[in-house]
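In: show me how the following folds:
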Amino acid sequence: MNDWTILPRLRRDILGEGITYNAQEGSLYWVDILGQRVNKYDLATNAYHEWGMPDLIGWIIPRAAGGFLAGLRSGFHRLELDGLARVSAVPSPVIPNGHRLNDASTDHLGRIWAGSMGMAEDGHSGALFRLDPDGQWQEVDAPYRIANGPAHSLDGRLLYHADSARGLVYQMSVHDDGSLGPRAVHITFPSEWGSPDGMTIDAEDGLWIAHWGAGCVSRFDPDGRRERVIRLPASQVTRPCFAGERFDRLFVTSASVGVDEPLAGAVFEVAPGVRGVPQKPFAG
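Out: Coordinates of the predicted model:
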């Protein structure tokens, strides 16, 4: 018997990422970065819907005011998905040619933390940005080759963020004004673990990380010790997300780009054995 199931849909993502749970709707949202698509799946009805995007899209995050904030290749945008997708730019960092926004999450105050990367993945020219509810943004850490994550401790005092190309997960303290303390290496991925990709926190402050190239998602305790591994039938898994009424269901996106695997690009569900916590909507 498998320890996983897949969401029932015909399509597979080229580069599935940015999965988030809208508890008010009971729906999962995630993106296909290279497929330029936003996906929605209703957990109660199994209804699936998708929207094409005008550009590469790294993530979407629900807004407290309604709709979403999205990270397109060119920067931050408001996104409305009422029937047709409507996109409008908001003030954001200038993302250089050949770069894109990659992954993001909110903290306990509803601020967005988002990383960028070079699309050729051959230089350390990516950065980490913070977007505040008042619309002001700031570059808070650099450089990165492939910025991934991020996630936050339950009390909001620690930020976890990865550079996938280096195989490192960093831990940084978060100050009251949103600035960061120095990077400290929290977890080092040996080659057999693949590369650290997207991540999330559970209700016990455990850090769940998707392993790109190693076909699994792992839980690390607050000291950085790997204490649980869930294997999946796709090598390129990208981001975990807790969902459901009790936040006891874990969904994991994956990618099919560059591999010939029957289930690559599927969204998997596994039983994590622990509950997650709701992700704060963007407060802006």
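
In: make it CA atoms for all contacts and neighbour counts henceforth
Out: Noted.

In: where do the strands of the stretch 151-284 of the chain begin and end?
Out: Taking DSSP state E, counting those that start in this stretch as the criterion, the stretch 151-284 of the chain contains strands spanning 158-163, 168-173, 184-188, 195-201, 207-212, 216-220, 226-231, 237-243, 249-254, 268-270.

In: also this sequence, please, to line up against the first:
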Amino acid sequence: MDPVRIIARDRADVLGEGLFWSVRDGALLWTDILGRRINRLSPTTGQVESWETPDVVGWIVGTQDGGFLAGIGRSIARVSFDPFACETLAEIPDQPAGNRVNDAAADPQGRLWLGTMPFSCDVPTGAFHRLANGTVTRADATPYTIPNGPAISPDGRFLLHTDSAMGVIFRYALNDGVLGPREPFITFVDGWGSPDGMTFDAEGHLWVACWGASCVTRFAPDGIPVRRIALPASQISNCVFGGPDLDRMYVTSAADGVEEEHAGALFEIDPGCRGLAPFLYQD
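Out: Have a look, this model is predicted:
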């Protein structure tokens, strides 16, 4: 297999994001935020399906009861397929009309962590939230401009999150659903792009989609970069492990504002390591 494979399909994503590997279904799901679509890839057949959503859609995450949640507009919805349907579960409180959902991930205890941000991407009106027992609360008092990539360490002790506008990945101790102090963990320098979506591998290394730098980068547990995989698109937005052995990596990109040949493509790469099954939301 080529080091980088472009998944064949009939459309590009305006803003690809929100990747989730469904172990149960053996399928990859992801969103096109600005294109208002949820996509599903069946790797065994190569079939890609797509469903239109009623508003912008930031992410999709599996639930322990076998269903899915998605961030749509300024709310969280239950989503089902075949046929496609979505039903609002909870509204995200205190969100101005110019805000939208962006990125999310579940933790080992079944809580969901999610960010909101302004459509304009230039003012700190966003926030970081937690969904637990069907209720959304603000998890961090710090305002966000472009919250991205909540990722939970394999042992469940730490949550990593970034404000892409700041170029810093922060780390929080995760104590029974309460975040500890926000501590800078990785500060991006010139040439690295901006930190976007992220995920851990089974060895505890962090993989980060590097927006503006045409790559994903692997960071060691001490935050030192140890590997870079180049991709033929500049706006790389998210990454996740998938496949039956969790040894493939899928990467989203965005076509919004650029005219590159492969902008908005979904990529498959060989990361040279394995990931872990994703955590699932539990009511």
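
In: ok, back up a step: adding mean neighbour count and distance to Phe129 of the first structure, write the strands of the stretch 151-284 of the first structure out as JSON lines.
Out: Listed next are the strands of the stretch 151-284 of the first structure as JSON lines, based on neighbours: other C-alpha atoms under 10 Å; distance: least, C-alpha to C-alpha, whole Å:
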{"stretch": "strand 158-163", "mean neighbour count": "24", "distance to Phe129 of the first structure": "12"}
{"stretch": "strand 168-173", "mean neighbour count": "21", "distance to Phe129 of the first structure": "14"}
{"stretch": "strand 184-188", "mean neighbour count": "16", "distance to Phe129 of the first structure": "18"}
{"stretch": "strand 195-201", "mean neighbour count": "29", "distance to Phe129 of the first structure": "16"}
{"stretch": "strand 207-212", "mean neighbour count": "26", "distance to Phe129 of the first structure": "20"}
{"stretch": "strand 216-220", "mean neighbour count": "22", "distance to Phe129 of the first structure": "25"}
{"stretch": "strand 226-231", "mean neighbour count": "14", "distance to Phe129 of the first structure": "28"}
{"stretch": "strand 237-243", "mean neighbour count": "29", "distance to Phe129 of the first structure": "19"}
{"stretch": "strand 249-254", "mean neighbour count": "25", "distance to Phe129 of the first structure": "23"}
{"stretch": "strand 268-270", "mean neighbour count": "21", "distance to Phe129 of the first structure": "29"}
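
In: reformat the ones you listed as CSV; add distance to His77 of the first structure.
Out: Formatted as CSV, these follow (distance: least, C-alpha to C-alpha, whole Å):
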stretch, distance to His77 of the first structure
strand 158-163, 22
strand 168-173, 27
strand 184-188, 31
strand 195-201, 21
strand 207-212, 26
strand 216-220, 30
strand 226-231, 34
strand 237-243, 21
strand 249-254, 23
strand 268-270, 28
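
In: among those strands, which is nearest Gly98 of the first structure?
Out: Shortest separation from Gly98 of the first structure across these is recorded for strand 158-163, at 18.0 Å, computed as C-alpha to C-alpha.

In: the alignment partner in the second structure of Ile61 of the first structure: neighbour count?
Out: Using TM-score structural alignment, the equivalent of Ile61 of the first structure in the second structure is Val61. By the criterion of other C-alpha atoms under 10 Å, Val61 of the second structure has 26 neighbours.

In: packing partners for the host helix or strand of Val61 of the second structure?
Out: Per DSSP states H and E: Val61 of the second structure is located in strand 57-62. Counting contacts by 3 or more C-alpha pairs under 8 Å, 6 or more residues apart in numbering; DSSP states H and E, strand 57-62 of the second structure packs against strand 16-22, strand 27-32, strand 37-42, strand 68-72, strand 99-106.

In: average distance between the last one and the first structure?
Out: With both structures laid over each other, strand 99-106 of the second structure and its partner residues in the first structure are 0.5 Å apart on average (mean C-alpha distance after the TM-score superposition for the first structure).

In: select the longest strand from the second structure.
Out: Determined from DSSP state E, the single longest strand within the second structure is strand 135-144.

In: residues in contact with that one?
Out: The list of residues contacting strand 135-144 of the second structure from outside it, by C-alpha atoms under 8 Å, 6 or more residues apart in numbering, reads 90-93, 116-117, 123-131, 163, 178-179.

In: how far off strand 158-163 does that strand point, in degrees?
Out: Orientation check (axes from the mean of the first three to the mean of the last three C-alpha atoms, to 10 degrees): strand 135-144 of the second structure against strand 158-163 gives 50 degrees.

In: re earlier: go through the helices and strands packed on strand 57-62 of the second structure and name the closest to Asp2 of the second structure.
Out: Of these, nearest to Asp2 of the second structure by C-alpha to C-alpha is strand 37-42, at 18.8 Å.

In: buried sites along that closest one?
Out: Arg37, Ile38, Asn39, Arg40, Leu41 (16 or more other C-alpha atoms under 10 Å).

In: quick one: the longest strand of the second structure to chain centroid distance?
Out: Remark: strand 135-144 of the second structure is offset 18 Å from the chain centroid, using C-alpha atoms, centre = their mean, to the nearest Å.

In: buried sites along it?
Out: Here strand 135-144 of the second structure shows Val136, Arg138, Ala139, Asp140, Pro143, Tyr144 as buried, counting by 16+ other C-alpha under 10 Å.

In: re the thing from before, any idea how far Glu49 of the second structure is from the match of Ile61 of the first structure?
Out: 17 Å (C-alpha to C-alpha, to the nearest Å).

In: swap in Leu159 of the second structure?
Out: Distance from Leu159 of the second structure to Glu49 of the second structure, by C-alpha to C-alpha: 32 Å.

In: just to revisit the earlier point, and the strand holding Val61 of the second structure against the first structure, how far off on average?
Out: Averaged over the aligned pairs, strand 57-62 of the second structure sits 0.7 Å from the first structure after superposition, using mean C-alpha distance after the TM-score superposition for the first structure.

In: what's in contact with that strand?
Out: 17-20, 22, 29-34, 36-38, 68-73, 100-106, 280-281.
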